[in-house]
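>>> sequence and predicted model, in that order:
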Amino acid sequence: MKKFLPFVFTAISLAASAQNNSSNKIISNKADALKDKIIAWRRDFHEHPELGNREVRTADIIAKHLKSLGIEVQTGVATTGVVGILKGGKPGPVVGLRADMDALPVTERVNIPFASKVKAQYNGNEVGVMHACGHDSHMAIMMAVAEVLAGMKKDLHGTVKFLFQPAEEGAPAGEKGGAEQMIAEGALENPKVDVVFGLHINSQTEVGKIVYRPGGTMAGVSDMQITVKGRSAHGAYPWSSIDPVVVSAQIISSLQSIVSRNVNVTENPAVVTVGVIQGGSRFNIIPESVKMQGTIRYFTEYDEKLVTDNVRRIATKTAEAYGATAEVLIPYSNHYPVTFNDVDLTAKMLPSLQAAAGKENVLLRPPVTGAEDFSFFQQKVPGLFFFLGGMPKGGSPLTAPSHHTPDFYLDESGFTLGVKALCDLTLDYMAGKGK
């Protein structure tokens, strides 16, 4: 019998490959057929954006769509989140798929028929509201994924858990939210999720392309607040003061040495940015205190500690040298871990991404110093997070409007690729290819 085993395994392998190719073709056809619906959903979400923990209308649309597909639905998760549970007809793993829901306090100026005119209150101010990061497309893509997979329910080897997550950009002041809160409220349990996949549209990657990275793909982030306290005086008599403005200027300059002189940038990038300086009320009054706020970014726990410790040391010791004091809070309001793609999982699922987009269209990318709270899911279960092209063909990444800006723009022709990729990842993992 032994001499026939190679032929037996070859036959099994060929049969599995043929079945997989057939599934890929079915998914591709179904995704293409849903193209108009995906665009319509996305445009509706875009025209009616809602800020984090305020995604009430958005959640209602999603929940109704999932229920119409026969999917079990949980609402009000982490305030406005929606969880859909699709139990397949055959036993198997539980695959989590995540899409974020919230918009940003940005006033849109893109000339499109479905541009947002919405205004809302944010931190006590009236602001324009815009889907300036593509979360509208993420929701529309996953609604289509749910429709495709629900149509294959009896053939699914396992369960799919759709995680529509609020407040990815951060919960409003004084509130909890986002992935961390969804996890705290049991979104990864009952049934327990074995693996999680997610995507993010990218306005500076050409449509039809998928980019990915194993390991640390997006930075961990902590915000920081430094309060320098000195002694106030008349601006004409600076010798009577301990000037917190001068001290703050020295601190900001010295902080730049952390990345250039302390971090081994040949191994991992890091960022230290001061984005806010607040102090003083009149040109001829030296204030008593100055407050600075900023962000630090890193890709390893070692670098997180290195950067954080050095920020504290530089701020406090510089202030002390001038006779002032500095209070350093890191983090003071939010902290996201590194978005870390499980290395083995990424390697095993790479063929699924290549099957969806074509091998030549799946590209390895450098690490990104932006941050994502998808990372909280990856701390609990193995995860893979990848980027989907949203820039018109022939565009330049150098000139395409970036995320979080009023001119942010997406080419909608690439949305169906996101559907194909998430469906292929789900079915291939269920078939055992990602284990």
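Yep, it's here. Numbers count the residues shown, from 1 in each chain.
>>> only C-alpha atoms from now on, for both contacts and neighbour counts.
Will do.
>>> how close does the spatially most central residue of the chain get to Ile296?
To find the centre residue of the chain, average its C-alpha atoms and take the closest one (CA atoms, centre = their mean): that gives Glu372, at 3.4 Å. In this structure, Glu372 lies at 14 Å from Ile296, with CA to CA, to the nearest Å as the measure.
>>> surely the residue nearest to the centre of the chain is in contact with Glu168?
Yes - the criterion here is CA atoms under 8 Å, and Glu372 meets it with Glu168 at 7.4 Å.
>>> ok, and the closest non-adjacent residue to the residue nearest to the centre of the chain?
Thr339 (6.4 Å; CA to CA, 6 or more residues apart in numbering).
>>> what sits against Gly96?
If a contact means CA atoms under 8 Å, 6 or more residues apart in numbering, then Gly96 has Val160, Lys161, Phe162, Leu163, Leu188, Val193, Asp194, Val195, Val196, Phe197 as its contacts.
>>> and the helices in the stretch 51-200 of the chain, which stretches?
Counting by DSSP state H, counting those that start in this stretch, the stretch 51-200 of the chain has these helices, from start to end: 56-68, 135-150, 178-184.
>>> and the comparison structure, right after this:
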Amino acid sequence: MLLVAACGVAHAAPDWPAAAAGIEARVIEHRRYLHEHPELSNREFETAKYLERQLRALGLEVRTGIAHTGVVAVLEGGKPGKTVALRADMDGLPVTEETDVPFRSKVRTRYDGRDVGVMHACGHDGHMAILLGVAELLAAKRTELPGSVKFIFQPAEESPPVGEEGGAELMVEQGVLGDAPRPDAIFGLHLLSTFETGHVGWRSGGIMASADDLRIVVHGKQTHGAAPWLGIDPVVVASQIVLGLQTIASRQMQSTEAPVIVTIGKIDGGVRDNIIPDRVEMKGTLRALNEAMRADLHARVRRTAQKIAESAGASAEVFISERHAYPVTYNDPALMRAMLPSLQAEFGDALFEAQPILGAEDFSFFQREIPGLYLFVGIRPPNVPAEGFPANHSPKFFMDEAALGAGVRVLSRLAWDYLEAP
């Protein structure tokens, strides 16, 4: 309780709304430059150079080339204390922008063998601009800062290209949390079109889902389509498996505990209408908000697919997380209790308890190592209905730039109050 009280008052902390307003123009300038010059995952070379220049100009100690293009800066406060990490992601998406803003992206590149546009369609440009703003505010207060802040600019949140490593997992492997100064906690945020500008969402426990890719190969016996009894039809078996998998979420898992998702997004099999093939491949994704339920889900998916196939005389190979696997983004309950008074004091009625999202975030790899909090910040202009407003990952995605100030306030207040607490 002492920690909660200390975090809640924080009498020595700056006036964060006024401080954020004082640098608003520069934060918007950062965001617009980064939006106009997006780069894909593990290719954020010019983005990293821009971040390095801005951070060095603030007098921070900067390291580059972590997890390919990641940038890490350290601000040492004038008073001894703990260390807190703050994280922003850097990569854009293979999306051709369809907005009419003057700083829209016109960048094109190659992705998966195709010519594509590149766009910050998920708000990562805003995340980086916010973190640069936080670095500026805290650097100006370094003599009063009770501890150190590690600023982590992470590449490849949208997952690295096939055949490459990257993202938060690789940053952790390369020591971003273990190298001095070692953070005691980490904070991050995501700008979301779901919520109105200035509104901040929190949640204790699972706030975003785990993500595991799923591949199932059904092996049957090829035969003529007019004589199915002479073979084993993997198309029918695959269809039964798809339906059987849906009963896992609806009939086998405790839905009052947390939801799970089993989605099959691709089925491939056969070459001709009158030939029953010998093989069908399915691909999909598994989502959970609880690590124990995640493990249980994996076991049930394997059992369901294999037993259904066996019942028809076929066989099924089940591959989970061959390439892509993110843990649950899990907000440490004790840390959330400690920091909630700070958020309540800063945002009042604009703070709300958010429902979990079944999208995934590799911020979760940091949270597996140290306690962390991940929050949502709204970017939808006031009085604009949510229905029809461009969602994250849309080619029409845009943000109310007034939301950037709220993001600066979130991370600045959390960092300061966490370091100030005993």
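Structure's in. What do you need? What you see is a predicted model; the values in this text were computed from it and never measured.
>>> now the alignment partner in the second structure of Ala59 of the first structure: how far from Val74 of the second structure?
Residue pairing (TM-score structural alignment): Ala59 of the first structure is matched to Ala48 of the second structure. In this structure, Ala48 of the second structure and Val74 of the second structure are separated by 16 Å, where distance is defined by CA to CA.
>>> how about Ala135 of the second structure?
Computed with CA to CA, the distance linking Ala135 of the second structure and Val74 of the second structure is 9 Å.
>>> the first structure: which residue goes with Arg251 of the second structure?
Per TM-score structural alignment, the equivalent position to Arg251 of the second structure in the first structure is Arg261.
>>> how much space between that match and Thr273 of the first structure?
To Thr273 of the first structure, Arg261 of the first structure is 15 Å away according to CA to CA.
>>> neighbour-wise, which of the two wins?
Just comparing Arg261 of the first structure and Thr273: by other CA atoms under 10 Å the higher neighbour count belongs to Thr273, 15 against 9.
>>> just give the closest residue to Glu327 of the first structure, not the sequence neighbours.
Of all residues beyond its chain neighbours, the one nearest Glu327 of the first structure is Thr227 (5.1 Å), with distances taken as CA to CA, 6+ apart.
>>> please apply the same query to Ala173 of the first structure.
Nearest-residue entry for Ala173 of the first structure: Asn123, 7.3 Å, with adjacent residues in sequence omitted and distances by CA to CA, 6+ apart.
>>> ok, Gly269 of the second structure next?
Excluding its sequence neighbours, the residue lying closest to Gly269 of the second structure (CA to CA, 6+ apart) is Val280, at 4.3 Å.
>>> so which strand or helix has that neighbour?
strand 279-288 (DSSP states H and E).
>>> what residues of that strand count as buried?
Applying a neighbour-count criterion of 16 or more other CA atoms under 10 Å, one finds Arg279, Val280, Glu281, Met282, Lys283, Gly284, Thr285, Leu286, Arg287, Ala288 buried in strand 279-288 of the second structure.
>>> once aligned to the first structure, how far is the next helix or strand after that strand on average?
Using DSSP H and E, the helix or strand that follows strand 279-288 of the second structure towards the C-terminus is helix 291-311. In this overlay with the first structure, the average offset of helix 291-311 of the second structure from its partner residues is 1.3 Å by mean CA distance after the TM-score superposition for the first structure.
>>> against the first structure, where does helix 291-311 of the second structure fall?
With the alignment judged by TM-score structural alignment, the segment of the first structure matched to helix 291-311 of the second structure spans residues 301-321.
>>> with stretch 119-139 of the second structure instead?
The alignment places stretch 119-139 of the second structure over residues 130-150 of the first structure (TM-score structural alignment).
>>> tell me the buried residues in the matching stretch?
Taking 16+ other CA under 10 Å as the basis for neighbour counts, the residues of stretch 130-150 of the first structure that come out buried are 130-150.
>>> and if you look at stretch 187-200 of the first structure?
Neighbour-count burial for stretch 187-200 of the first structure, counted by 16+ other CA under 10 Å, picks out Ala187, Leu188, Pro191, Lys192, Val193, Asp194, Val195, Val196, Phe197, Gly198, Leu199, His200.
>>> among the residues you listed, which ones are in strands?
Of the positions in these, Val195, Val196, Phe197, Gly198, Leu199, His200 sit in strands, assigned by DSSP state E.
>>> tell me which residue of the second structure lines up with the first one.
Think Val195 of the first structure. Under the alignment defined by TM-score structural alignment, Val195 of the first structure corresponds to Ala185 in the second structure.
>>> tell me who's in contact with Ala356 of the first structure.
Asn24, Ser28, Leu417, Lys420, Ala421, Asp424.
>>> next one: Glu310 of the second structure
In this structure, Glu310 of the second structure makes contact with Ala316, judged by CA under 8 Å, 6+ apart.
>>> for the one 5 residues further on, same thing?
For Ser315 of the second structure, the contacting residues are Val218, His219, Gly220, Gln306, Ala309, taking CA under 8 Å, 6+ apart as the criterion.
>>> His219 of the second structure versus that one, what's the distance?
Where His219 of the second structure is concerned, Ser315 of the second structure sits at a distance of 5 Å (CA to CA).
>>> list the contacts of the spatially closest residue to Phe45 of the first structure that is not a sequence neighbour.
Once flanking residues are discounted, Phe45 of the first structure sits nearest to Asp136: 5.5 Å by CA to CA, 6+ apart. Contacts for Asp136 of the first structure (CA under 8 Å, 6+ apart) come out as Arg42, Arg43, Phe45, His46, Met101, Ala103.
>>> now restrict the residues you listed to buried residues only.
Judged by neighbour count, with 16+ other CA under 10 Å as the criterion, the buried members of those are Arg42, Arg43, Phe45, His46, Met101, Ala103.
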